[in-house]
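Chemist: the following block contains a protein sequence and its predicted model.
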Amino acid sequence: MFKKIKAAKAYLDHGDEFAAGLVPDDAVVLDAPSDAARPAVDAALDGHFETAAEVLARSRAARAWEDRDSDVHSLARLALRSPDWLESWTESDPENPDLAVVDARRRVELAWEQRSNDDASQVSREQFEAFGRTLEEATERIRQAMAGSPGDPVPWAVALRHCRGTEHDRAVFDECLRELDGADPHHYGARWEAMQFVCAKWFGSHDEMFDFAQASVDAAPREARVQSLLLDAVLEHLAAEPSALRSNPDRVEEAIARAQGWLDANPDAGHHLTARTRNTLARVLFHLERPREAYEQLRAVGPHATAYPWRYWGDAREEFLTHRSHIVTMAASSS
């Protein structure tokens, strides 16, 4: 009883202070585009593709693959809702490799929306048929993106997502992974897609997923974004089995340290690169009942909620806000 009274008093004394350290709920945005891509998104909403073409041409020329992957994803998601600018780009420059990778990603994202994230037993025959048709239509676009940008890992990230959806046999997956390694063995987005293929909910197991993630981070430099992949594996295990984090505490601690080490090594990285890792850290630390550490991640992330990992527990933005509220209460109560 005394502990509960003490916690309540601590919350009354410090709750406003902790809440004030975070942005208001109505300022929170989900999967905001990078600062570089924001003008392209704004122009695209007005039907103009030229700024998007310039942004992606720059990232391809600079071989800035992590930035490119983020911007391709933002523009592809936009094209699902507002396709006019992409259609204009297709009419103007149909062989453009940057157009090809955005369109390939758009088609693959559309397929997964048609399928939904439900368990296979809950997906209708009509949904599966639409899913298969759209993935088939994406195949040629993926090939065009690969051919138009040699050495670019971003089309291989799309290919690995496509591979999971089409349930290709392991030989096809292994070939995609070899090609990815030849382009960039440390590319976060593509290796995340590969990890999904080998996790228990798809075509592998928890052990295979952790082995893949561990090998990926061990092979990568400390400043590489892929250092956060082991944390993603922990999150995947947590989402499948809520008690999972207690089964191997050393691995969980290593995953947290790897992710935090990457963040510390990249203090100037944009929110489009760091927000997802901070969101995932906050969710894992919340589950571990370490609210002060989770709070620090939320404070650092500011308004930048990300669909992953929160979508695993419901509507992503609502889950972010709900967990954020709980974390503030817990952190203030523990002061």
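Modeler: It's in. Numbering: from 1, shown residues only.
Chemist: please count neighbours and contacts with C-alpha atoms only from this point.
Modeler: Will do.
Chemist: mind listing what's buried in stretch 67-74?
Modeler: Residues 67-74 are the ones in stretch 67-74 that count as buried (16 or more other CA atoms under 10 Å).
Chemist: for S92, state which of these is nearest.
Modeler: Nearest to S92 out of the buried residues of stretch 67-74 is V72 (CA to CA; 18.8 Å).
Chemist: can you list contacts of stretch 168-176?
Modeler: For stretch 168-176, the surrounding residues in contact (CA atoms under 8 Å, 6 or more residues apart in numbering) are 156, 159-160, 163.
Chemist: just give me the closest of the residues you listed to W310.
Modeler: Closest approach between the contacts of stretch 168-176 and W310, by CA to CA: L160, at 22.4 Å.
Chemist: can you name every helix or strand that the helix or strand harbouring that closest one contacts?
Modeler: Element membership for L160 (DSSP states H and E) is helix 154-166. Other helices and strands packing on helix 154-166, by 3 or more CA pairs under 8 Å, 6 or more residues apart in numbering; DSSP states H and E, are helix 65-81, helix 97-115, helix 125-148, helix 170-183, helix 188-198.
Chemist: circling back to that earlier point, between the contacts of stretch 168-176, which has the most around it?
Modeler: Using other CA atoms under 10 Å as the neighbour criterion, W156 leads the contacts of stretch 168-176 with 30 neighbours.
Chemist: thought that residue was touching G182?
Modeler: No - if you go by CA atoms under 8 Å, W156 and G182 don't touch, sitting 10.5 Å apart.
Chemist: for the closest residue to D46 other than its chain neighbours, give me its contacts.
Modeler: Excluding its sequence neighbours, the residue lying closest to D46 (CA to CA, 6 or more residues apart in numbering) is W85, at 7.8 Å. By CA under 8 Å, 6+ apart, W85 lies in contact with 44-49, 79.
Chemist: use this one as the comparison:
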Amino acid sequence: MLPAVPSDHQGLVRRVADHHPELQPLETAAAMGNWAGVEEFFAGLTDPSDRLHAGWLVGRVDGVERLLAPAAMAETGDTTLARTLYGIRLVVMGWNIRTAARAEHVSREQFAAFREHCIRAEQMLIDATAVQPDNTTAWIERIVTARALQVGQSEARRRYDRVAQHAPHVLPAQQQLLQKLLPKWSGSFEAAEAFVRERVAAAPPGSPVPALLLDYHVERWLDLDDNEVAPYLARIHDDLRTAEAMTLDPAWRPGFDRYKVHHNLAFLFSLAGLDFQAAKQFRAIGRNFTESPWNYLNGEAVDNFTKRRATALAKG
């Protein structure tokens, strides 16, 4: 049975399927073991970003591997969707074992189990892309496994290029490669920023790609010393306004990651002291809460969000 719409004491809605009610039939089908319902839902999705976010939603359903594993191993029919979703689920299971803790706080046993799950996921995804070379969902998840299995930068870029060959302006693909290009995954901020600016410059009108600027600046902010924060935030106002302008473009088609964009904008505008701009983003968010990026601040994420929202709305 699916949980009732969960909210906290602040009345905030947390679950992705409640942020986007159109995803609820998919979540229900996955939770109830209805493979035909899952297939039918994906048959109605054509946007690569939407397909990926729907895949991630399925991958987070507890116990869904009991549905996906047999479908992925079936000897008849098209197994590419099942293998793609099972690969995503294996990565989720592996990361749940590893946890989000820093490497020094993860045990050898946790690392071993994490790696074993990601190797199995990689094989599922390789099979899916071999049969269906334009399977952007599987290729994007293979950028995730490239990071998890610590393959080189060139291989991660090759996987991204396979996505871009079929869909050159898919924000989640760029977000996943951005992670690989950062210093925490053996990259550099210089390489990461160069990639971000290249992709933003190439984005067509109405594209969600300018939101990549926000991901980069959040990551860069996390690495700053206290005395560097204020000058850095003062330098990125133009980038924040570029991303804000994207959300106001009549051609912008907000998908299943719209609230991530609004939360990142609210977060960075608030940190930069631009409360009027932050207030507009908090209004767009409404009750649709996400832990990230508010969990990057000291204290509880929900308290950070509600306090900064109150400040912004009072001023803006």
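Modeler: Yep, that arrived. Remember, it's a predicted structure, so these values are computed and weren't measured experimentally.
Chemist: aligned counterpart of A239 of structure 1 in structure 2, please.
Modeler: The equivalent of A239 of structure 1 in structure 2 is L222 (alignment by TM-score structural alignment).
Chemist: and A147 of structure 1, what pairs with it in structure 2?
Modeler: Using TM-score structural alignment as the criterion, A147 of structure 1 maps onto A130 of structure 2.
Chemist: ok so, going back, filter the contacts of W85 of structure 1 to the buried ones?
Modeler: Applying 16+ other CA under 10 Å to the contacts of W85 of structure 1 flags 44-45, 47-49, 79 as buried.
Chemist: show me the two of these that sit farthest apart.
Modeler: Maximum distance among those (CA to CA): 11.9 Å, for H48 and A79.
Chemist: what range in structure 1 matches stretch 100-113 of structure 2?
Modeler: Alignment note (TM-score structural alignment): stretch 100-113 of structure 2 is matched to residues 117-130 of structure 1.
Chemist: what's the offset of that stretch from the middle of its chain?
Modeler: Stretch 117-130 of structure 1 sits 23 Å away from the centroid of its parent chain (CA atoms, centre = their mean, to the nearest Å).
Chemist: now do the end-to-end distance for that stretch.
Modeler: 14 Å (CA to CA, to the nearest Å).
Chemist: got the contact list for W112 of structure 1?
Modeler: Going by CA under 8 Å, 6+ apart, W112 of structure 1 touches 131, 165.
Chemist: and whichever residue in structure 1 pairs up with A146 of structure 2, how far from P33 of structure 1?
Modeler: Matched across to structure 1, A146 of structure 2 falls on C163, judged by TM-score structural alignment. The spacing between C163 of structure 1 and P33 of structure 1, counted by CA to CA, is 26 Å.
Chemist: ok, D26 of structure 1 next?
Modeler: Distance from D26 of structure 1 to P33 of structure 1, by CA to CA: 18 Å.
Chemist: now do E87 of structure 1
Modeler: 21 Å.
Chemist: what's the answer for A183 of structure 1, then?
Modeler: Taking CA to CA, one finds A183 of structure 1 at 25 Å from P33 of structure 1.
Chemist: what do you get for P24 of structure 1?
Modeler: For P24 of structure 1, the distance to P33 of structure 1 - CA to CA - is 20 Å.
Chemist: if you count what's nearby, which of the two comes out ahead?
Modeler: Set P24 of structure 1 next to P33 and count neighbours by other CA under 10 Å: P33 wins out with 21 against 12.
Chemist: which SS class is the more buried one?
Modeler: Recorded secondary structure, P33 of structure 1: coil (DSSP: H, G, I helix; E, B strand; the rest coil).
Chemist: go ahead and confirm it touches D71.
Modeler: Yes - under the criterion of CA under 8 Å, P33 of structure 1 makes contact with D71 at 6.8 Å.
Chemist: so what's the residue count around the closest residue to the match of A239 of structure 1 other than its chain neighbours?
Modeler: Closest residue to L222 of structure 2 apart from its sequence neighbours, by CA to CA, 6+ apart: Y296 at 7.7 Å. Residues near Y296 of structure 2, counting by other CA under 10 Å, number 13.
Chemist: likewise D31 of structure 1?
Modeler: D31 of structure 1 has 20 nearby residues by other CA under 10 Å.
Chemist: residue contacts, the aligned partner of it in structure 2?
Modeler: D31 of structure 1 maps onto V16 of structure 2 when the alignment is built from TM-score structural alignment. Going by CA under 8 Å, 6+ apart, V16 of structure 2 touches L57.
Chemist: and V16 of structure 2, how far is that from Q153 of structure 2?
Modeler: Counting by CA to CA, the gap from V16 of structure 2 to Q153 of structure 2 is 31 Å.
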